[in-house]
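A.B. asks: Make a model of this:
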Amino acid sequence: MKKQLLLILTMSLILLATACGTSSGGGESKVGGDETATFQATIIEIQDGCYLVEPVEGSAELNSADRITIPMANMEPSPEPEVGDVLEIEYDGSIAESYPAQITKVYSIRVAE
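C.D. replies: Okay, here's the model as predicted:
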């Protein structure tokens, strides 16, 4: 009886661990076969070819990091973003877990506000 209970508990834990590892992140969608995500963030600092941003309140990316480095790539030509501006950033959905966090594959950046 105790061995059966132990076996059932062990199998339940394995199933639970497996199920937790298969969920997908929110905010992603399929576009032409590529996964993309879009979020808005406020520019905190402009550095060597990168923006240091803070995701806006309610953003799923805010659950990953409070500060994210974004390369100045694929930007709309105007207006020129400045500290305090809110950007809308479309990227591949991957956030490197460092501090500050990093997004390396950016599809588009535009000033939202």
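
A.B. asks: C-alpha from now on. contacts and neighbour counts both.
C.D. replies: Will do.

A.B. asks: Would you mark the buried spots in the one helix or strand Ser108 maps to?
C.D. replies: Taking DSSP states H and E as the definition, Ser108 sits inside strand 106-111. For strand 106-111, the buried set under the neighbour-count rule, 16 or more other C-alpha atoms under 10 Å, comprises 106, 108-111.

A.B. asks: Greatest separation within the residues you listed: which pair is it?
C.D. replies: When C-alpha to C-alpha is used, the two most widely separated members of these are Val106 and Val111, lying 14.3 Å apart.

A.B. asks: what residues are up against Tyr99?
C.D. replies: 65, 67-68 (C-alpha atoms under 8 Å, 6 or more residues apart in numbering).

A.B. asks: Check Gln40 too.
C.D. replies: With C-alpha under 8 Å, 6+ apart, Gln40 has these contacts: 55-56, 59, 86-89, 112.

A.B. asks: Selection in ChimeraX covering whichever of the residues you listed are buried, please.
C.D. replies: Of those, the buried ones can be selected in ChimeraX as follows, counting by 16+ other C-alpha under 10 Å:
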select :55,56,59,86,87,88,89
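
A.B. asks: Out of the contacts of Gln40, which is nearest to Thr36?
C.D. replies: Ranking the contacts of Gln40 by separation from Thr36, with C-alpha to C-alpha as the measure, puts Ile89 on top at 10.2 Å.

A.B. asks: Proceed likewise with the subsequent sequence, for comparison:
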Amino acid sequence: MRNGDKVLFSTWGKKYTPPVNQNNDIIKDTVDNTECSFCGTITQVEENLFFVKPDDGEEIRKSSNLILVGKLKLDTNVKDEVGKRIRIFYDGTVMETYPAQIKATKYESISEPDFKILFENNQT
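C.D. replies: From the prediction side, this is the model:
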């Protein structure tokens, strides 16, 4: 790196230079602001956070099989209890630690999938 280079951060020897316009001003808000979500089951609850095991097939499972989620200060309908199913919305950033960490924007309880009980030789 040379003096005068515009670098916002550097990791593992790779430097990142943000895009600039013709006036050499940094262009902000270049990231797509789409909201991501996944469904999973709460496995552990602490005072200010909880852990979620994402469902099989969720994209976030490519990063980790366990996600740390900070509790929101908003009043939600979620009962943060072990075994509860939950859908979590987040900004798309996944911190590659173990367990992986995300910044939730909202979350909601989800019900169990519908199921049927079949009886063999049911005589009525």
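
A.B. asks: just to revisit the earlier point, top of the contacts of Tyr99 of the first structure by neighbour count?
C.D. replies: When the contacts of Tyr99 of the first structure are compared by neighbour count (other C-alpha atoms under 10 Å), Ile68 ends up highest, at 27 neighbours.

A.B. asks: any idea how far the residue nearest to that residue when sequence neighbours are not counted lies from Ile43 of the first structure?
C.D. replies: Closest residue to Ile68 of the first structure in three dimensions, ignoring its sequence neighbours and counting by C-alpha to C-alpha, 6 or more residues apart in numbering: Ala101, at 4.5 Å. The gap separating Ala101 of the first structure from Ile43 of the first structure is 14 Å, by C-alpha to C-alpha, to the nearest Å.

A.B. asks: Look at those two and report which has more neighbours.
C.D. replies: Set Ala101 of the first structure next to Ile43 and count neighbours by other C-alpha under 10 Å: Ile43 wins out with 22 against 18.

A.B. asks: Might one say that the more buried one is in contact with Val83?
C.D. replies: Yes: Ile43 of the first structure is within contact range of Val83, at 5.0 Å (criterion: C-alpha atoms under 8 Å).

A.B. asks: which residues do the two both contact?
C.D. replies: Counting by C-alpha under 8 Å, 6+ apart, nothing touches both Ile43 of the first structure and Val83.

A.B. asks: mind checking the SS state of Ile60 of the second structure?
C.D. replies: helix (DSSP: H, G, I helix; E, B strand; the rest coil).

A.B. asks: I'd guessed it sits against Pro54; true?
C.D. replies: Yes: counting by C-alpha under 8 Å, a contact exists between Ile60 of the second structure and Pro54, whose distance comes to 7.3 Å.

A.B. asks: Now the common contact residues for those two.
C.D. replies: By C-alpha under 8 Å, 6+ apart, Ile60 of the second structure and Pro54 have these common neighbours: Phe38.

A.B. asks: and the longest strand for the first structure?
C.D. replies: Counting residues, the longest strand found in the first structure (DSSP state E) is strand 34-47.

A.B. asks: And the helix or strand following it, what does it pack against?
C.D. replies: Using DSSP H and E, the helix or strand that follows strand 34-47 of the first structure towards the C-terminus is strand 50-55. Using 3 or more C-alpha pairs under 8 Å, 6 or more residues apart in numbering; DSSP states H and E as the contact definition, the elements that strand 50-55 of the first structure packs against are strand 34-47, strand 68-71.

A.B. asks: Check how far strand 50-55 of the first structure sits from its aligned residues in the second structure, on average.
C.D. replies: Once the two models are superposed, strand 50-55 of the first structure sits on average 0.7 Å from its counterpart in the second structure (mean C-alpha distance after the TM-score superposition for the first structure).
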